[in-house]
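K.L.:
structure here, sequence nowhere to be found:
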């Protein structure tokens, strides 16, 4: 179980903002405003009485639920897709594996560039949607640590927004390298570790209505590099794009409901602190690796 307390989250935003003030990013008036706001927040019964016990859900169970709405508006897609397209646009068409393919969003992008598509995912519900989206693809159930394809069978592996759900990166990178031909490329997009630390963890509602979060792990930037190097994958490119500055936030909401919008709606309780705490922070990380000979 995960204990989620909205007051704790909002106070954490205040603390992050104050830490930046301590290094000179903000002035005395900003600091005094934050301290006064903290005092008000501590007396806010709306926040004090809204804590939740949240289930930690496996990726298979979580994505079975999420598959129904996964392709709905998702701001992360708009950030990672242009970078993935830019990288794969410079590579020749060949056999491309969409690892953790989900509903086939990236597989469709690769097919449009002339690649022969392989796909793997642990969620049968996601695979069914991928097969509908890319009928000519070869989509198979499987785990990222045991890919159902032979050694040296692919020219390109793309994995989008999935490795935060892997407990360890090393066995996954080793599998990516195993199925690649020498000189082949790996392209990965993932939630940035700073984003995971700020609560960017997929929410789902269990069949009985209880709240749940898909199991997610925080991998540091160095973790990706170390796992890649051990698999004979060398870094070709790394990008850490930021979300656009939303500008001043709306006034605080009248309620902390619905839980499904946590932590985003909670930022409205302390909009200046939230903006200061997250300004300039990367949302995702995008990698390009190449397998050595």
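P.N.:
Now that the structure is in, tell me what you want to look at. Just so you know, these numbers come straight off a predicted model, no measurement behind them. Residues are numbered from 1 along each chain as shown.

K.L.:
for the rest of this, base every contact and every neighbour count on C-alpha atoms.
P.N.:
Noted.

K.L.:
contacting residues around residue 196?
P.N.:
Residue 196 makes contact with 216-218, according to CA atoms under 8 Å, 6 or more residues apart in numbering.

K.L.:
what residues sit buried inside the helix or strand hosting it?
P.N.:
Residue 196 belongs to helix 193-197 when assigned by DSSP states H and E. Residues 193-196 are the ones in helix 193-197 that count as buried (16 or more other CA atoms under 10 Å).

K.L.:
most neighbours among the contacts of residue 196, which one is it?
P.N.:
With neighbours taken as other CA atoms under 10 Å, the top of those is residue 216, carrying 21 neighbours.

K.L.:
one more to weigh against that first structure:
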């Protein structure tokens, strides 16, 4: 991803960091975006605290992440490991309340929250059920054919949640940005 970003934005500054320890100074940025990453951290509190640390007061945080219902249905990143073996990314099901509690604890105010559904299912007739489990790399979606009617009826669950937060000006530490 970084290689692609550097190619597309050659004058941009990109670095690798941990969500709980970003390589950015305190109060350094006006906007933090995070896409499809928080589902892979076990505890949201450190990430939200770190977002608050690097944002200037009044700065915005935009997060998009896999909806917890989609995680419940089995959505997880699949890949081939360095040894060629199949592997799954560690995935955690964070409810909307989990995000809200972490954000409020980190001094964010909610501006907006939207849940976006998957695209509408096809309207053509249902296929005949299958017992073919398909390739591991696209599970659980290959399993939808086991019971097409049930799959179609469940299709309108949200797939992505998008949050817009704003960092409040008040700092409990007296404005130093430390010890949060």
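P.N.:
Yep, that arrived. Since this is a predicted model, take the numbers as computed values, not measurements.

K.L.:
check contacts around residue 163 of the second structure.
P.N.:
Residue 163 of the second structure touches 61-64, 110-114, counting by CA under 8 Å, 6+ apart.

K.L.:
please redo it, this time with the cut-off set to 6 Å
P.N.:
By CA atoms under 6 Å, 6 or more residues apart in numbering, the residues touching residue 163 of the second structure are 62-63, 112-113.

K.L.:
mind checking how far it is from residue 100 of the second structure?
P.N.:
From residue 163 of the second structure across to residue 100 of the second structure, the span is 9 Å (CA to CA, to the nearest Å).

K.L.:
same check on residue 162 of the second structure?
P.N.:
12 Å.

K.L.:
tell me how far the equivalent of residue 188 of the first structure over in the second structure lies from residue 12 of the second structure.
P.N.:
The equivalent of residue 188 of the first structure in the second structure is residue 63 (alignment by TM-score structural alignment). According to CA to CA, residue 63 of the second structure stands 21 Å off from residue 12 of the second structure.

K.L.:
tell me which of the two has more neighbours.
P.N.:
residue 63 (19 against 9).

K.L.:
A strand includes the match of residue 188 of the first structure, no?
P.N.:
Yes: according to DSSP: H, G, I helix; E, B strand; the rest coil, residue 63 of the second structure belongs to a strand.

K.L.:
hang on, isn't it packed against residue 36?
P.N.:
No: checked against CA atoms under 6 Å, the pair residue 63 of the second structure and residue 36 is beyond contact range at 8.0 Å.

K.L.:
how about residue 96 of the second structure, what's its partner in the first structure?
P.N.:
Checking TM-score structural alignment: residue 96 of the second structure goes with residue 221.

K.L.:
where does residue 246 of the first structure land in three-state SS?
P.N.:
Going by three-state DSSP: residue 246 of the first structure is coil.

K.L.:
let me know the outermost residue of the second structure.
P.N.:
residue 128 (34.2 Å; CA atoms, centre = their mean).

K.L.:
map that residue across to the first structure for me.
P.N.:
With TM-score structural alignment as the criterion, residue 128 of the second structure matches residue 251.

K.L.:
contact partners for its match?
P.N.:
residue 268.

K.L.:
tell me where the longest helix sits in the first structure.
P.N.:
In the first structure, with assignment by DSSP state H, the single longest helix is helix 6-22.

K.L.:
which residues are contacting it?
P.N.:
Identification of contacts with helix 6-22 of the first structure by CA under 6 Å, 6+ apart yields 47, 273-274, 276-277.

K.L.:
out of these, who's nearest residue 31 of the first structure?
P.N.:
Residue 31 of the first structure lies nearest to residue 273 out of the contacts of helix 6-22 of the first structure, by CA to CA, at 9.8 Å.

K.L.:
tally up the residues packed near that closest one, please.
P.N.:
26.

K.L.:
cool, residue 208 of the first structure as well?
P.N.:
6.

K.L.:
one step back: which of the buried residues of helix 193-197 of the first structure sits closest to residue 128 of the first structure?
P.N.:
residue 196 (28.2 Å).

K.L.:
so which bits of the strand or helix carrying residue 111 of the second structure are buried?
P.N.:
Here residue 111 of the second structure sits within strand 108-117, counting by DSSP H and E. For strand 108-117 of the second structure, a neighbour-count test (16+ other CA under 10 Å) marks 108-110, 113, 115 as buried.

K.L.:
ok, which stretches of the second structure are strands?
P.N.:
Along the second structure, counting by DSSP state E, strands occupy 29-35, 55-66, 78-80, 86-88, 108-117, 158-167.

K.L.:
and the angle from the longest one to strand 108-117?
P.N.:
Compare the direction of strand 55-66 of the second structure with that of strand 108-117 by axes from the mean of the first three to the mean of the last three CA atoms, to 10 degrees and you get 20 degrees.

K.L.:
over in the first structure, find the residue span the strand holding residue 111 of the second structure aligns onto.
P.N.:
With TM-score structural alignment as the criterion, strand 108-117 of the second structure aligns to 233-242.

K.L.:
which residues touch that stretch?
P.N.:
Residues outside stretch 233-242 of the first structure that contact it (CA under 6 Å, 6+ apart): 282-291.

K.L.:
what's the match for residue 4 of the second structure in the first structure?
P.N.:
Using TM-score structural alignment, residue 4 of the second structure lines up with residue 129 in the first structure.

K.L.:
how many neighbours does that match have?
P.N.:
Residue 129 of the first structure has 18 neighbours, counted by other CA under 10 Å.
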